[in-house]
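# Fold the following and give me the result.
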Amino acid sequence: MNAERLMQVILAPIITEKATFIAEKSRQVVFRVLPNATKIEIKEAVELLFKVQVDSVTVLNHKGKTKRFGRFVGRRRNEKKAYVSLHEGHEINFAEVV
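Okay, here's the model as predicted:
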């Protein structure tokens, strides 16, 4: 894979209460990724950026909600989330990563 493309695949980590619970329980980390990213690209990008071994990647396409703002109807953005399972003994600590 192209290293430049891999650097752009991961947009941001998702740090919510649910994501934190999953990280503690089953060694998974949640990322927001590009809409056209594949599982193989996500796996290689995480291994390249964070120097960890990845067991598996599960992908979720999350459609944005339609919301109402007074008399105007708007829509939240669509997201693609990646649940990345890490190999035994590997961990990503976002407080240490610069």
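# contacts and neighbour counts: CA atoms only from here.
Will do.
# Would you mind measuring the gap between the ends of stretch 80-94?
20 Å (Cα to Cα, to the nearest Å).
# To check against the first, give me the structure of this:
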Amino acid sequence: MNGIKNAVFTDKSIRLWKKNQYTFNVESGSTRTEIKQWVELFFGVKVIAMNSHRLPIKVKGRRVRSIKGHTKHYKRMIITLQPGYSIPPLKKERTSIKKH
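From the prediction side, this is the model:
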């Protein structure tokens, strides 16, 4: 399944980890049920809620023959998991640096 493009690591998305919410960029044609099934199957978790929104298209500065370019259109999904579940590759442990 090529629905999920990548995980999002912004200040807000990292704060949402404490609420057991994870943020992903997904293909614009993907449905909520497809993404939910894929996340539950791939990560082995239970999804209780999903919020999505379309990000605005950004205009690129380069111009080709009087036509301006733009970024691809995609959706961003915020997925809430049931308590007790987490997505291990995205959960990072803080390590303390020992000073010598």
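# need the helices for structure 1, in chain order.
Using DSSP state H, the helices found in structure 1 span residues 3-9, 17-26, 39-50.
# Nearest to Val33 of structure 1, out of those?
Among the helices of structure 1, helix 3-9 comes nearest to Val33 of structure 1, with 5.7 Å by Cα to Cα.
# quick one: contacts of the closest one?
With Cα atoms under 8 Å, 6 or more residues apart in numbering as the test, helix 3-9 of structure 1 has contacts from 33-34, 37, 41-42, 44-45, 48-49.
# Please, a PyMOL command that selects the buried ones among those?
Applying 16 or more other Cα atoms under 10 Å to the contacts of helix 3-9 of structure 1, the buried members can be selected in PyMOL as follows:
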select buried, resi 33+34+37+41+42+44+45
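# Tell me which two of the contacts of helix 3-9 of structure 1 sit farthest apart.
The span of those, defined through Cα to Cα, is set by Leu34 and Leu48 at 16.5 Å.
# And the residue nearest the centre of structure 2?
Phe24 (1.0 Å; Cα atoms, centre = their mean).
# quick one: the aligned residue in structure 1 for it and Lys43 of structure 1, what's the gap?
Matched to structure 1 by TM-score structural alignment, Phe24 of structure 2 sits across from Phe31. Distance of Phe31 of structure 1 to Lys43 of structure 1, given as Cα to Cα: 11 Å.
# anything in contact with each of the two?
Common neighbours of Phe31 of structure 1 and Lys43 (Cα under 8 Å, 6+ apart) are Val84.
# Now the residue nearest to the centre of structure 2: closest residue in space that isn't a chain neighbour?
Once flanking residues are discounted, Phe24 of structure 2 sits nearest to Ala7: 4.4 Å by Cα to Cα, 6 or more residues apart in numbering.
# Per the alignment, that neighbour pairs with which residue of structure 1?
Ala7 of structure 2 maps onto Pro13 in structure 1, by TM-score structural alignment.
# Tell me who's in contact with that match.
Contacts of Pro13 of structure 1 (Cα under 8 Å, 6+ apart): 29-32.
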